[in-house]
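In: how does the following fold in three dimensions:
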Amino acid sequence: MASVEDNKSKTSFAEEGQDILSLSDGELLGNARKLAEGRLVRKLDMRLLPAIVIIFIMNYIDRTAISAARLKGLELDLHLTANQYNIVIAVLYASYCPAQIPSNMALNRITRPSIYIGACVVLWGLTSAMTGVTHNFAGILACRIFIGLPEAAFYPGAMYLLSRWYTRKELALRSAILYGGLLISNAFGSLIAAGILSNMEGKGGIRAWRWLFYIEGAITILVGFLSMYLLPDFPSNTRWLTPAERRLAQVRLSEDAGEADEDTARDSAWGGFVLAVKDPKVSIFALMMCSQLLGFSFVNFFPTLTATLGFNTTISLLLAVPPWILATIVTCITAWNADRTGERFFHMASWWVVVIIGYVIGVSTMVVAARYVAMFLMTCGYAGFALTLVWVSNAIPRPPAKRAAAIAIVNGFGNLGNLMGSFIWKAQWGPEYHQSMYIGIGAMALSCILALIMRIILIRENASLDASELSSATRERIHKAAQLEGIPIAEALEKKKGFRYLY
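Out: Okay, here's the model as predicted:
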């Protein structure tokens, strides 16, 4: 039987509400809930998603501009050896990977993530532009080290921010749209690079590859300032939502996991990190991410791979566009279906098998048409990768401090695969790159095995949920969920019992 306090809580929440489209707060959570929730999600989609997609496009355009610049004399002008170029590619990850963990731990405590993320975008845009003034190995090395620090805030931070707004069965598609920014950036980046490198050579007495960094860096700085206005903060304090909308946003997340998406007084940033480190699922996800990114390391050398088809610089850059457009479409369709079904493993692993097929074709022939088809298959594998951090959020939903740390640990450790991958596409192995592709096949096979292990673990954890005891922190979040939803605590406890991990 509901307590008097529970009923008072329910009544008080109904009475304290604000209007949204002329609806009271009580009505908002009642009969008009579906309409109001649809409007809220559309508002988020129209503002949050375009902002983070544009940021992600600029993130990878800035990061991979060096690959395009290589085709137009960067190595010659800076007197770089082949090994020094590989070091320049790899060193970004030396700062990018470890910085993600403290950044996401801090993001969970910062009240205005829109300002934090926007400021980081401005900083990496400035550092990218400064790459254009370098004249030697030491200068470009310093720029690559420092660009990794502000970039570390974005992808794990954006994924965590999405998880604070969207439910488990909404998150995959939104995350894929975000990751589509990365994939399409490879297409846009090649198009922009082709235009700048073919038309800006010698303008103002400046080499075209330097103009590439100046122009792309300036655009990123502008995007950073705009994102401070466009991005939301958290459901409890976003300025461009009404009080009723903010409450509805919190209710949606509490209903999704059976407990409020908030840290208790005992859930510190460090405590969340410790919980994440102790959870074996985090270690498996981290290794899975690392092996994937080793298998996908061709992304930093894609213009070099298209150049092996035997065409000039401009055509090689244009040939890099279609595979990434297809990959973007495939990624969004896969994520849409993953949201509808709630299934994770097969939506991911099946595309990693496609990558393996692409590599097998690549090592089997040097025929131009077949090798180009292999590149399409290789890029489509990102449809599986885009769901990895979604699966992390689904498998480690609460407390938010633990989820923030887990996302950062998985993505930070995982990007060591990119660091290692910077050295497996050696110039002396080209133009066939057979050794590189064999490493890629092994890495993708390991990813499939680890994903299968994770699926088995989550099936077993689901089977034991009914028998498990609730911790005091979990009970506290359930009580908060009952208050947010205006329901008795007993009903909230029953909802929690219905929670299951997605696998």
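In: C-alpha only now, for contacts and for neighbours.
Out: Will do.
In: give the contact list for the residue nearest the centre of the chain.
Out: For the chain, Tyr155 is the residue whose C-alpha lies nearest the centre (C-alpha atoms, centre = their mean; 4.3 Å). The contact partners of Tyr155, taken as C-alpha atoms under 8 Å, 6 or more residues apart in numbering, are Phe56.
In: burial check on Tyr438, number of neighbours?
Out: Tyr438: 16 surrounding residues under other C-alpha atoms under 10 Å.
In: okay, and it sits in which element?
Out: helix 434-464 (DSSP states H and E).
In: for that helix, name the packing helices and strands.
Out: Here helix 434-464 touches helix 280-295, helix 345-364, going by 3 or more C-alpha pairs under 8 Å, 6 or more residues apart in numbering; DSSP states H and E.
In: got the buried residues for the next helix or strand after that helix?
Out: Remark: after helix 434-464, the chain's next helix or strand is helix 472-485, criterion DSSP H and E. Neighbour counts over helix 472-485 (16 or more other C-alpha atoms under 10 Å) mark 473-485 as buried.
In: out of the residues you listed, who's nearest His434?
Out: Checking these against His434 by C-alpha to C-alpha gives Thr474 as the nearest, at 51.3 Å.
In: do you know how far the closest one is from Val277?
Out: Distance of Thr474 to Val277, computed by C-alpha to C-alpha, to the nearest Å: 19 Å.
In: buried sites along the helix holding Tyr438?
Out: Buried residues in helix 434-464 (16+ other C-alpha under 10 Å): 434, 436-441, 443-448, 450-451, 454-455, 458.
In: go on, stretch 359-378?
Out: Buried, per 16+ other C-alpha under 10 Å, within stretch 359-378: 359-363, 371-372, 374-378.
In: to compare with the earlier structure, here is another sequence to fold:
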Amino acid sequence: MTDALMRKVSWRLLPFLMLCYFVAYLDRVNVGFAALTMNRDLGLSPTVYGFGAGVFFLGYFLFEVPSNVVLEKVGARAWIARIMISWSLVSASTAFVVGERSFFLVRFLLGLAEAGFFPGIILYLTYWYPSERRAGIVGTFMMAVPVSAAIGSPLSAWIMAAADGAHGLAGWQWLYLLEAAPSLLLGIAVLFVLTDRPEAAAWLTPAERDELAREIERDRKATAREKIGLRQALVHPQVLGLALVYLGLSAGLYGIGLWLPQIVKGFGLTTLQTGFVAAVPYVVAAAGMIAWTRRSDRRQERIGHVAIPAILGGLALALSGQTDAPVAAMALLSLATLGVFCALPTFWTLPTALLTGSAAAGGIALINAVGGLGGFIGPYLIGWIKNATGRFDLALAAIAAIMIAAGLLTLLLGRAMRRA
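Out: Just a heads-up that it's a prediction; the model follows:
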């Protein structure tokens, strides 16, 4: 397949998909900034906030596999549009929670609404890119996350400071309302921008459509080492092992992401200063993850490119809680964030190499659903330990241990996959 054809596909799909993921991540984690004043206004303790921030992933877990299977049946265009429109409406409704019960309910419903988006995009990319290019492509797509956090952190802080009290609403309420609007508009745009399969791409020439479809089919047959059906995929040992790895990475991603604003605020900064300082780890991650995934594609090596950053990132996270110097703590938190974001894109090349068809739809969704529980465990565990001990260092050490365990499990799975 020619590089020119791949560039044409990428320019058509990736900027739009990245923009969608940008707003998805913003709506998912802006609760971390809202918490700077929302927790006080609603009387939420660290444990209650940690549970509410993470309960999103329980809803996500319940609907993840069915959502991705439906996407494979009805097509990405219609289903991703449905996901984005519904989550934008639920996200906006968070502005009107009045206590812990309504906070828990809206966060749970947000998980239900968004379930299937990320694994759906991962599955969708397998329709357009052969396996040898996927680490770089997924890395480029996932760069939307650190970019979203890097831009969203100061933006969220500015909205909260500038809009506080306008029309009788608190800054955190305006935060939810204003940041939900782009998701609604993009959800509608999905219906007009995305194409379900290469065969239906009117923006490709007939020769390009045929070439791309043949290459994807050839790659599917070449990379499927064993025929795994949907039912087998849901209980396959390697699929379940990958789900546990992703759980560890997600615990690190959301444990850091949903608590970072409060950790940084603890340095004695204003809300606006917190927004800019909290963006630093994500700027570092955005710069490093593309180089790392390209290195993985160039060497065609996946296991080490997942395990090494997970282990080193976990060590950095553990050390970040052992220093009282803000600059040193931020440097270590930046390294921990970089480790997570270097591991995640390459990780998603592993299940897509193992599974195809409906098995890929169900298996990828299962991995993302079970692994996504790490998004519940990470924030809740930090909140529970912080509430019980009053210390962030012990909480960060617990998350670090989970990340390191994920890296070690990746090495064990690599041996099993090579034997297979």
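In: quick check: TM-score for this pair?
Out: After superposition, the two chains reach a TM-score (TM-score structural alignment, normalised by the length of structure 2) of 0.93; 414 aligned residues with a C-alpha RMSD of 2.0 Å.
In: and the helices in the stretch 151-300 of structure 1?
Out: 155-163, 168-199, 208-230, 243-257, 269-278, 280-295 (DSSP state H, counting those that start in this stretch).
In: turn those into JSON lines, including distance to Ile52 of structure 1.
Out: Formatted as JSON lines, those follow (distance: least, C-alpha to C-alpha, whole Å):
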{"stretch": "helix 155-163", "distance to Ile52 of structure 1": "7"}
{"stretch": "helix 168-199", "distance to Ile52 of structure 1": "6"}
{"stretch": "helix 208-230", "distance to Ile52 of structure 1": "8"}
{"stretch": "helix 243-257", "distance to Ile52 of structure 1": "19"}
{"stretch": "helix 269-278", "distance to Ile52 of structure 1": "24"}
{"stretch": "helix 280-295", "distance to Ile52 of structure 1": "21"}
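In: out of the ones you listed, flag the one nearest Met130 of structure 1.
Out: helix 208-230 (7.4 Å).
In: next, the mean deviation of that closest one compared to structure 2.
Out: Its aligned residues in structure 2 lie a mean 1.2 Å from helix 208-230 of structure 1 after superposition (mean C-alpha distance after the TM-score superposition for structure 1).
In: what's that helix aligned against in structure 2?
Out: Mapping helix 208-230 of structure 1 onto structure 2 (TM-score structural alignment) gives residues 171-193.
In: likewise stretch 477-495 of structure 1?
Out: By TM-score structural alignment, stretch 477-495 of structure 1 lines up with nothing in structure 2.
In: excluding its backbone neighbours, what's nearest Met289 of structure 1?
Out: Gly414 (4.5 Å; C-alpha to C-alpha, 6 or more residues apart in numbering).
In: likewise Glu151 of structure 1?
Out: Trp124 (6.3 Å).
In: show me what the one you found aligns to in structure 2.
Out: Per TM-score structural alignment, Trp124 of structure 1 is aligned with Trp87.
In: quick one on the thing from earlier: Serialize the helices and strands packed on helix 434-464 of structure 1 to TSV and add fields for distance to Arg168 of structure 1.
Out: Shown next, in TSV, are those (distance: least, C-alpha to C-alpha, whole Å):
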stretch	distance to Arg168 of structure 1
helix 280-295	18
helix 345-364	15
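In: among the ones you listed, which is nearest Ser67 of structure 1?
Out: Once those are compared by C-alpha to C-alpha, helix 280-295 is nearest, at 17.3 Å.
In: mean deviation, that closest one versus structure 2?
Out: Mean deviation for helix 280-295 of structure 1: 1.3 Å (mean C-alpha distance after the TM-score superposition for structure 1).
In: which secondary structure elements does the strand or helix carrying Leu5 of structure 2 sit against?
Out: For Leu5 of structure 2, the host element (DSSP H and E) is helix 3-29. Judged by 3+ C-alpha pairs under 8 Å, 6+ apart, the packing partners of helix 3-29 of structure 2 are helix 76-93, helix 134-142, helix 144-163, helix 171-193.
In: and after that helix, which helix or strand comes next?
Out: helix 31-42.
In: got a list of contacts for that next one?
Out: So helix 31-42 of structure 2 is in contact with 44-45, 49, 53, 98-100, 153, 156-157, 160, 171-173, 175, 257-262, 271, going by C-alpha under 8 Å, 6+ apart.
In: go on, stretch 281-300 of structure 2?
Out: 132-136, 139-140, 143, 146-147, 149-150, 302, 305, 330-331, 333-335, 337-339, 341-342, 345-346.
In: what range in structure 1 does it sit on?
Out: Using TM-score structural alignment, stretch 281-300 of structure 2 pairs with 323-342 in structure 1.
In: do you know how far Ser156 of structure 2 is from Arg40 of structure 2?
Out: Ser156 of structure 2 is 17 Å from Arg40 of structure 2, by C-alpha to C-alpha.
In: more neighbours, those two?
Out: Ser156 (29 against 10).
In: what's the more buried one aligned with over in structure 1?
Out: Aligned partner of Ser156 of structure 2 by TM-score structural alignment: Ala193.
In: so how far is Ala222 of structure 2 from His305 of structure 2?
Out: For His305 of structure 2 relative to Ala222 of structure 2 (C-alpha to C-alpha), the value is 22 Å.
In: ok, now Ile308 of structure 2?
Out: For Ile308 of structure 2, the distance to Ala222 of structure 2 - C-alpha to C-alpha - is 28 Å.
In: one more: Arg209 of structure 2?
Out: In terms of C-alpha to C-alpha, Arg209 of structure 2 sits 20 Å off from Ala222 of structure 2.
In: more neighbours: the two, which one.
Out: Per other C-alpha under 10 Å, whichever of Arg209 of structure 2 and Ala222 has more neighbours is Arg209, with 18 against 11.
In: identify the residues contacting the counterpart of that one in structure 1.
Out: Aligned counterpart of Arg209 of structure 2 in structure 1: Arg246 (TM-score structural alignment). Applying C-alpha under 8 Å, 6+ apart, we find Arg246 of structure 1 in contact with 235-238.
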